[in-house]
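[1] no FASTA, just this:
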């Protein structure tokens, strides 16, 4: 089975502070953020709501996408989230594993 990677966006609340990351184990990484061990930024700004997920099979594509998203302006990021998750639901409970 090929390895999977994910680009993800965490938010503090609807239209709140955003955090963009990439990982090879999404459930574990989001859990780490929620328990205060993910990053200084997520701990400081309480960005723990998983609002956007993009799967990849190639880690280089995932990293390139993460870097590109980080350069986007805020309006584009908010539009991306709302296209796939208009209610800003926490997607953590939809993860299998």
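    That came in fine, so what should we check first? Quick caveat: nothing in here was measured; it's all calculated off a predicted structure.
[2] Please make it C-alpha for all contacts and neighbour counts, starting now.
    Fine.
[3] For the spatially closest residue to residue 36 that is not a sequence neighbour, which residues are in contact?
    Spatially, and ignoring its direct neighbours in sequence, residue 36 is nearest to residue 43 (5.3 Å; Cα to Cα, 6 or more residues apart in numbering). Counting by Cα atoms under 8 Å, 6 or more residues apart in numbering, residue 43 touches 33, 36-37.
[4] Quick one: classify residue 43 as helix, strand or coil.
    helix (DSSP: H, G, I helix; E, B strand; the rest coil).
[5] structure B:
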């Protein structure tokens, strides 16, 4: 399975991060351990939302959409 997820910074709730992984628990642990340069400065993170996909290509397409302007608006209105 592939997971598209949205994280929220515990200390800076206005900061959110959207990502893709095949191991959601490990990826969240990596974000909170500072192993991602993009998210390290806003750690710790909490999981706000995720969706599972059986197809990596479809998951990647959805992640790309959520990172777009209209995708961010959709996520804010419908997902989180």
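    Alright, I've got the coordinates. Quick caveat: nothing in here was measured; it's all calculated off a predicted structure.
[6] For the two chains, what TM-score is obtained?
    Superposed pair, TM-score by TM-score structural alignment, normalised by the length of the second structure: 0.83. Supporting alignment: 78 aligned residues with a Cα RMSD of 1.9 Å.
[7] re earlier: and the aligned residue in the second structure for the residue nearest to residue 36 of the first structure, how far is that from residue 6 of the second structure?
    In the second structure, residue 43 of the first structure lines up with residue 40, judged by TM-score structural alignment. Distance, residue 40 of the second structure to residue 6 of the second structure, using Cα to Cα, to the nearest Å: 15 Å.
[8] Kindly report the same for residue 55 of the second structure.
    Residue 55 of the second structure is 19 Å from residue 6 of the second structure, by Cα to Cα.
[9] Specify which residue of these two has the higher count of neighbours.
    residue 6 (22 against 11; other Cα atoms under 10 Å).
[10] per the alignment, that one corresponds to what in the first structure?
    Mapped onto the first structure by TM-score structural alignment, residue 6 of the second structure lines up with residue 9.
[11] In what element of secondary structure is its match found?
    Using DSSP states H and E, residue 9 of the first structure maps to strand 5-11.
[12] ok, now residue 70 of the second structure?
    Here residue 70 of the second structure is assigned to helix 69-74, by DSSP H and E.
[13] now do the same end-to-end measure for stretch 2-21 of the second structure.
    Distance across stretch 2-21 of the second structure, first residue to last, is 6 Å (Cα to Cα).
[14] One more: stretch 17-36 of the second structure?
    By Cα to Cα, the extent of stretch 17-36 of the second structure from end to end equals 11 Å.
[15] Now do the strands in the second structure.
    Secondary structure of the second structure by DSSP state E: the strands cover 2-9, 16-21, 45-53.
[16] Go through the ones you listed and pick out the most buried.
    Highest mean neighbour count among these (mean count of other Cα atoms under 10 Å): strand 2-9, with a mean of 21.
[17] on average, how far is that one from the matching bit in the first structure?
    On superposition with the first structure, the mean distance recorded for strand 2-9 of the second structure (mean Cα distance after the TM-score superposition for the first structure) is 0.5 Å.
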